[in-house]
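In: Give me the fold of what follows.
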Amino acid sequence: MTDKPSAPETSREKFDAPALDAVSDAVAGNWVDNRAPAWTRPYLRLSRADRPIGWWLLLLPCWWGALLATAQTGDLSARTFWILFGCWIGAILMRGAGCTWNDITDRDFDAAVARTKSRPIPSGQVTTRQAAIWMVLQCLIAFAILLTFGKLAIGLGILSLLPVAIYPFAKRFTWWPQVFLGIAFNWGALLAYAAVAGELTIAPVFLYLAGIAWTLFYDTIYAHQDTEDDALIGVKSTARLFGAQTGRWLKRFLIMTVIFFAAAVIEALAERSLAALLVGLCGAWALGVHLLWQLTKLDIESPETCLRLFRSNRDAGLLAALFLAIAVFL
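Out: Model prediction:
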């Protein structure tokens, strides 16, 4: 883009005048605003450290993949714990790097949207060059962790950079940018499974597809916060595409999520033990029930409700992870 779009008028008064030293949609009372040294805050905000839900949603498919592989083999070792821990640190770093890249590429769009114009680059807290250096630093540290995960996982990790690089541009050429987000955000299901098992089978592929459907569910809800502004500046999303039919589409994504998650469990645990299989299937059931609860509370006209439901997906993903963790011991 060569011309910076003018800021659109919006009816969302709560986003119109964010505090100078804060981001408008950050969690109230977050540690970045209250405890981090002042000079670090713009960089931590670039990484969305004031909004932890993003790294949770990146981490949980990794934990699903690692736990499914461990439940399949029944071999819980120190290496498994390292992979789970490494995925946690790596998710924080790569989510931070991905968000920094997103803010670099979307800086003109962000300046034109009430909810995002307080972000570090459009608000002038950091330069594009400083943001790029911060992005590279996060990637390098994450790569050092990845090097301990084995050859197949390393290859998958490097390959994951492709969808990460493409995603910020997807909203400019397709009504389905959430698909590209799902491809990028759930890659960890494949990577972590490969790190534990040393191979890929159809089971993590099913898990990956479940994660993509889940992302379509929660990020469509998230995107309903910005439909007015997105329409003014020409940004595409499933929220704008579905409109009043969003509930019907979310039901489809819910069903797909549960079916693919259950298929992954059946493929991986059918020959392990009946108890492990049933508990793993309870993970698919619990995930589905939580998504169904979100549907009952959904109000696409309320940005506050959409944000609250979006954030609740941490608990949905943790429920599924919990049942997979229990299956490890059966």
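In: contacts, neighbours, all on C-alpha from now
Out: Will do.
In: Who are the contact partners of Trp187?
Out: Shown in contact with Trp187 (CA atoms under 8 Å, 6 or more residues apart in numbering): Pro61, Cys62, Ser160, Tyr208.
In: of the residues you listed, closest to Leu140?
Out: Ser160 (14.4 Å; CA to CA).
In: now, which of the contacts of Trp187 lie within helices?
Out: Counting by DSSP state H, the contacts of Trp187 place Pro61, Cys62, Tyr208 in helices.
In: Tell me, how many residues neighbour the first one?
Out: Using other CA atoms under 10 Å as the criterion, Pro61 is surrounded by 31 other residues.
In: Please give the structure of this sequence too, so both can be compared:
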Amino acid sequence: MQPQSPTPDATASGQVADAVRGNWVDRLAPEATRPYLRLSRADRPIGTWLLLLPCWWGLALGMLWDQSPRWEDLWIFIGCGLGAWLMRGAGCTWNDITDRDIDGSVERTRSRPIPSGQVSVKQALAYMGAQALVAFAILLTFNAAAIALGFLSLLPVAIYPFAKRFTWWPQVFLGLAFNWGALLAWAAHTGSLHWAPVILYVAGICWTLFYDTIYAHQDAEDDALIGVKSTARLFGEASPQWLRAFQLLTVALLALAVVAAAAPRGTGAALAVALAGPCAMGLHMGWQLRRFDPDDNPTLLRLFRANRDTGLIPLIFFLAAVLA
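Out: Next up, the predicted model:
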């Protein structure tokens, strides 16, 4: 089944095919800003959530590890939110610049601002730089360890758009970029790294492999025609088994990260509450697996978007454990 195409009126107004219908960009944003907001995916907020939630996981487990929540953590919480919005926008702009020819050949992406002619490459580069500069200013309010990790995060962000050209596992590179915030936010709170955020980071990568394989099945036919690689194409009919493996790895590694963070100094109650988070997350991932149909693109998109809730579930338990 092909992705849902925009209506003629939507196409004329510049609406992107896979954007949420009636989103605030299409309804409320000044017309001149809409192509740029679409370029940064402001009309499709799920990506910001998926970039942000590992940051908040790292912050919560950092507070659980040292048993020392502070008022400055509120700014880390807010700063991660602002930074995730900006860097997701900058990363998507970079992705669309590098993929402009590919996007024009795929039904779901040909309505994006660059291939549809709403924004030029030079304008996109300028917009990407502006977003990155504001995000850099926010990063400078954190400690030295977090700033250093922020600079290092640019490497996987820069490489990811090219990964689909040379590997069947581009989702790994997306995971490397999208879960970096687990390391950065932990360091912003504690001032250093530890095994717990590293394990958390790997758990996040497994989660990314889960949700982005679901997402990539929307484009599997077009990707095959133009030679773009993905785990969806690699796994094919075996995708449910692979998704189950990623689910189990995510839950197991997330639980191990919780033990590494909470066991040394936390109470038994805090550890029990925090461990309930990975279990509940696994149940939500299982719900997605039961509804997975590689030939039903609208359902694939709904499942992908449902991963905002998937990531919020353990965060609620982690924050409750801090208070336990």
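In: on that earlier part again, any idea which of the contacts of Trp187 of structure 1 has the most stuff around it?
Out: Pro61 (31 neighbours).
In: Give me the nearest residue to that one, chain neighbours excluded.
Out: The shortest distance from Pro61 of structure 1 to any non-neighbouring residue, by CA to CA, 6 or more residues apart in numbering, is to Ala189 (4.8 Å).
In: Aligned against structure 2, show me the partner of the one you found.
Out: Alignment note (TM-score structural alignment): Ala189 of structure 1 maps to Ala182 of structure 2.
In: Check the mean deviation of the helix or strand where its match lies from structure 1.
Out: Assigned by DSSP states H and E, Ala182 of structure 2 belongs to helix 180-190. For helix 180-190 of structure 2, the mean distance to aligned residues of structure 1 following superposition is 0.3 Å (mean CA distance after the TM-score superposition for structure 1).
In: follow-up on the earlier one: can the ones in helices among the contacts of Trp187 of structure 1 go into a markdown table with extra columns for distance to Arg172 of structure 1?
Out: What follows is these, written out as a markdown table (distance: CA to CA, whole Å):
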| residue | distance to Arg172 of structure 1 |
| --- | --- |
| Pro61 | 27 |
| Cys62 | 28 |
| Tyr208 | 25 |
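In: Out of those residues, which is nearest to Pro18 of structure 1?
Out: Pro61 (32.9 Å).
In: Map the closest one across to structure 2 for me.
Out: Pro61 of structure 1 maps onto Pro54 in structure 2, by TM-score structural alignment.
In: now do Leu152 of structure 1
Out: Counting by TM-score structural alignment, Leu152 of structure 1 corresponds to Ala145 in structure 2.
In: How about Ile233 of structure 1?
Out: In structure 2, Ile233 of structure 1 lands on Ile226 (TM-score structural alignment).
In: swap in Lys251 of structure 1?
Out: Using TM-score structural alignment, Lys251 of structure 1 pairs with Arg244 in structure 2.
In: secondary structure class for its match?
Out: helix (DSSP: H, G, I helix; E, B strand; the rest coil).
In: List the contacts of it.
Out: Here Arg244 of structure 2 is in contact with Gly286, Leu289 (CA under 8 Å, 6+ apart).
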